[in-house]
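A.B. asks: sharing a sequence plus its predicted fold:
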Amino acid sequence: MTTGLDGRSVIVTGAGSGIGRAAALAFAAEGARVLVADLNEEGARAVVEEIEKTGGTALAVTGDLSEQAVVDRVAQTAVERFGGVDVLVNNAGIMDRMSALADVSDAEWERVLRVNLTAPFLLTRAVLPHMLAAGRGAVVNTASEAGLRGSAAGAAYTASKHGVVGLTKNLAVMYRGQGIRANAIAPGGTATGMVPDVDGEAHGPRALGPYFGNVGRISTPEEQAAAIVFLASDAASNISGVVLPVDNGWSAV
């Protein structure tokens, strides 16, 4: 079965590095036109150049996706340059400090929730009218093992990723009769270069430490990207509302 992604319009957030970069390259390899959205302008443009060197089509939009003006610019650019939005991958995210709830500052809580949960909500809301007008669309969110359990991250990150899981499932139910599919991946440990700013002596990291022995093999960004592309593709045409662990069996332990 083919992916059906050739010529499709795809937005990937956090696409300047890590899982997002791998996903952007994988979509381009399937013939999709990719909007690379990232806070880091240098990283985003490097991915666009990488795609264009292989004959693909891509463009970059940079900015903080927790800001409505940036969200609007991303959606409008995809519609104006690509004629619509067929696939949205809400991948951009940040880690917390593994802080236990009593130690979470207002700033840590608000920033993590804003980037990890509110930004996907804002961008999905912005592209939905275009998907609904076309009668089809696929949304793939990057959740986390922390969205499935309470022992994989601090309070803020865990809450944000549980929120992503709920957002994904509600979206799938609300628009199941209108051609919209919504799924998520739940990555386990992945070699993305994202290193949280952790105080090893704080209660949160010390309490979580014993549970990380179950993480198993660390995955590559390309393994996560393969799952994203599958869920966005026609090969998954009857799959919606699923949260797919990509974690070497961590969620089964």
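C.D. replies: Here it is on my side, so go on. Numbers count the residues shown, from 1 in each chain.
A.B. asks: switch to C-alpha atoms for all contacts and neighbour counts from now on
C.D. replies: Noted.
A.B. asks: what are the ranges of the strands in the protein?
C.D. replies: Listed from the start of the chain, the chain has strands (DSSP state E) covering 9-13, 33-38, 57-62, 87-90, 137-142, 180-187, 243-246.
A.B. asks: which strands and helices sit next to the fourth one?
C.D. replies: Think strand 87-90. Counting contacts by 3 or more Cα pairs under 8 Å, 6 or more residues apart in numbering; DSSP states H and E, strand 87-90 packs against strand 9-13, helix 119-134, strand 137-142.
A.B. asks: if we use 10 Å, what do you get?
C.D. replies: Where contact means 3 or more Cα pairs under 10 Å, 6 or more residues apart in numbering; DSSP states H and E, strand 87-90 is packed against strand 9-13, helix 18-29, strand 33-38, helix 119-134, strand 137-142, strand 180-187, helix 221-232.
A.B. asks: ok and the fifth one relative to helix 119-134, angle-wise?
C.D. replies: What it means is strand 137-142. Put simply, strand 137-142 runs at 170 degrees to helix 119-134, going by axes from the mean of the first three to the mean of the last three Cα atoms, to 10 degrees.
A.B. asks: do the same with the first one
C.D. replies: Strand 9-13 runs at 170 degrees relative to helix 119-134, counting by the same axes, to 10 degrees.
A.B. asks: show me how far strand 9-13 is from its chain's centre.
C.D. replies: From the chain centre to the centre of strand 9-13 is a distance of 10 Å (Cα atoms, centre = their mean, to the nearest Å).
A.B. asks: okay, now the one to match up with it:
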Amino acid sequence: MDFGLDDRTALVTGGGGRIGSEDCRVLAAEGAEVIVLDVDLDAAEEVAGEIETSGGTAHAVECDLTDREEVADTVGALEEETGGVDILINNAAMVDARSQVKDYDDETWDRDVSINLTGAYNVTRAVFPGMLEREWGRVVNMSSMAGWQGGFGQISYSATKAALIGFGKTLALEGAQRGVTSNVIAPNIVVEALADLPIEQLEEVDPYFARIARATPMRRLGTEADVANLVAFLCSEQANYVTGQVVGVTGGIDLFSF
């Protein structure tokens, strides 16, 4: 199936990370010109290099999403260079904190809000007007099962990922009559290197992940490709009537089961 992305420019935040890099690869394979945006330029350059070697088109861009002025200047330069950002994947996030709220570190809360939520706002605010003007755009916000269902010991991550759901739905309303869609993806734990391990072996690697796999009806973790393939579809011409939706990539963990 041709997703119709040959003439589109896609910007992926956190593009040097596990999920973001796979988003970049899949979008490039579908023909999009991909901007691998990350605060870690080395990671972004590695992903962009892989894409270029595979015959795709990609650019590595360093940017701190928490710096609103830097984001505006970076996006402005990219829009001028590429003719406009058509696709935005708000993927960048921090997810390393595990502590109950009574013991939570205020600096961790502030950091996660500034990156996970305000960072997404900053870059969206910079690209969204151009999408409306051109009357075509796709925004995909990466939430999480922790944002949908809560996550024990993940108060800042869960709160920011829940906020991205409302953020994405509001963008859907604002873009609905101008050819701009906005959707939200809520993945389970996705780690390709561990997805095929039997739960007993996974227990030895990471007991936390093993507990999640046991609670998942499919009895395994997901992969980055499970997410990236959905990203590509939501950015496609075929998904032009899909907007304001929260789509789980969960293996069924959100189902009520005995």
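C.D. replies: Yep, that arrived. Small disclaimer: the values here were computed from a predicted structure and weren't measured.
A.B. asks: so after superposing, what's the score?
C.D. replies: Superposed pair, TM-score by TM-score structural alignment, normalised by the length of structure 1: 0.89. Supporting alignment: 239 aligned residues with a Cα RMSD of 1.9 Å.
A.B. asks: hang on, the earlier thing: could the strands of structure 1 go into JSON lines alongside distance to Tyr211 of structure 1?
C.D. replies: As requested, the strands of structure 1 are exported to JSON lines (distance: least, Cα to Cα, whole Å):
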{"stretch": "strand 9-13", "distance to Tyr211 of structure 1": "30"}
{"stretch": "strand 33-38", "distance to Tyr211 of structure 1": "32"}
{"stretch": "strand 57-62", "distance to Tyr211 of structure 1": "36"}
{"stretch": "strand 87-90", "distance to Tyr211 of structure 1": "27"}
{"stretch": "strand 137-142", "distance to Tyr211 of structure 1": "22"}
{"stretch": "strand 180-187", "distance to Tyr211 of structure 1": "16"}
{"stretch": "strand 243-246", "distance to Tyr211 of structure 1": "17"}
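A.B. asks: okay if I get these as TSV plus mean neighbour count?
C.D. replies: TSV is the format used below for the strands of structure 1 (neighbours: other Cα atoms under 10 Å):
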stretch	mean neighbour count
strand 9-13	28
strand 33-38	29
strand 57-62	22
strand 87-90	27
strand 137-142	27
strand 180-187	26
strand 243-246	22
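A.B. asks: out of those, the one nearest Leu122 of structure 1 is which?
C.D. replies: strand 87-90 (10.2 Å; Cα to Cα).
A.B. asks: the closest one: average distance to aligned residues in structure 2?
C.D. replies: Compared with structure 2 after the fit, strand 87-90 of structure 1 shows a mean deviation of 0.4 Å (mean Cα distance after the TM-score superposition for structure 1).
A.B. asks: and the gap between the closest residue to Gly14 of structure 1 other than its chain neighbours and Asn238 of structure 1?
C.D. replies: Distance criterion Cα to Cα, 6 or more residues apart in numbering; nearest residue to Gly14 of structure 1, sequence neighbours excluded, is Ala92 at 3.9 Å. Remark: distance between Ala92 of structure 1 and Asn238 of structure 1 (Cα to Cα, to the nearest Å) = 26 Å.
A.B. asks: do the same with Lys53 of structure 1
C.D. replies: Separation of Lys53 of structure 1 from Asn238 of structure 1 (Cα to Cα): 34 Å.
A.B. asks: cool, and Ala75 of structure 1?
C.D. replies: According to Cα to Cα, Ala75 of structure 1 stands 26 Å off from Asn238 of structure 1.
A.B. asks: more neighbours, the two?
C.D. replies: Using other Cα atoms under 10 Å as the criterion, Ala75 of structure 1 and Asn238 rank with Ala75 on top: 23 against 8.
A.B. asks: any idea how far Asn122 of structure 2 lies from Phe209 of structure 2?
C.D. replies: Per Cα to Cα, Asn122 of structure 2 is found 32 Å from Phe209 of structure 2.
A.B. asks: my guess is Phe152 of structure 2 contacts Met145. True?
C.D. replies: No: counting by Cα atoms under 10 Å, Phe152 of structure 2 stays clear of Met145, with 11.5 Å between them.
A.B. asks: okay, and the common contacts of the two?
C.D. replies: Ser158 (Cα atoms under 10 Å, 6 or more residues apart in numbering).
A.B. asks: more neighbours: which of these two?
C.D. replies: Met145 (21 against 12).
A.B. asks: return the residues in contact with the more buried one.
C.D. replies: 151, 158, 161-162, 185-189, 248-250, 253-254 are the contacts of Met145 of structure 2 under Cα under 10 Å, 6+ apart.
A.B. asks: now Arg33 of structure 1
C.D. replies: Contacts of Arg33 of structure 1 by Cα under 10 Å, 6+ apart are 5-11, 24, 27, 51, 56-59, 78, 81-82, 85-86.
A.B. asks: check Met131 of structure 1 too.
C.D. replies: Going by Cα under 10 Å, 6+ apart, Met131 of structure 1 touches 84-88, 124, 137-139, 178-180.
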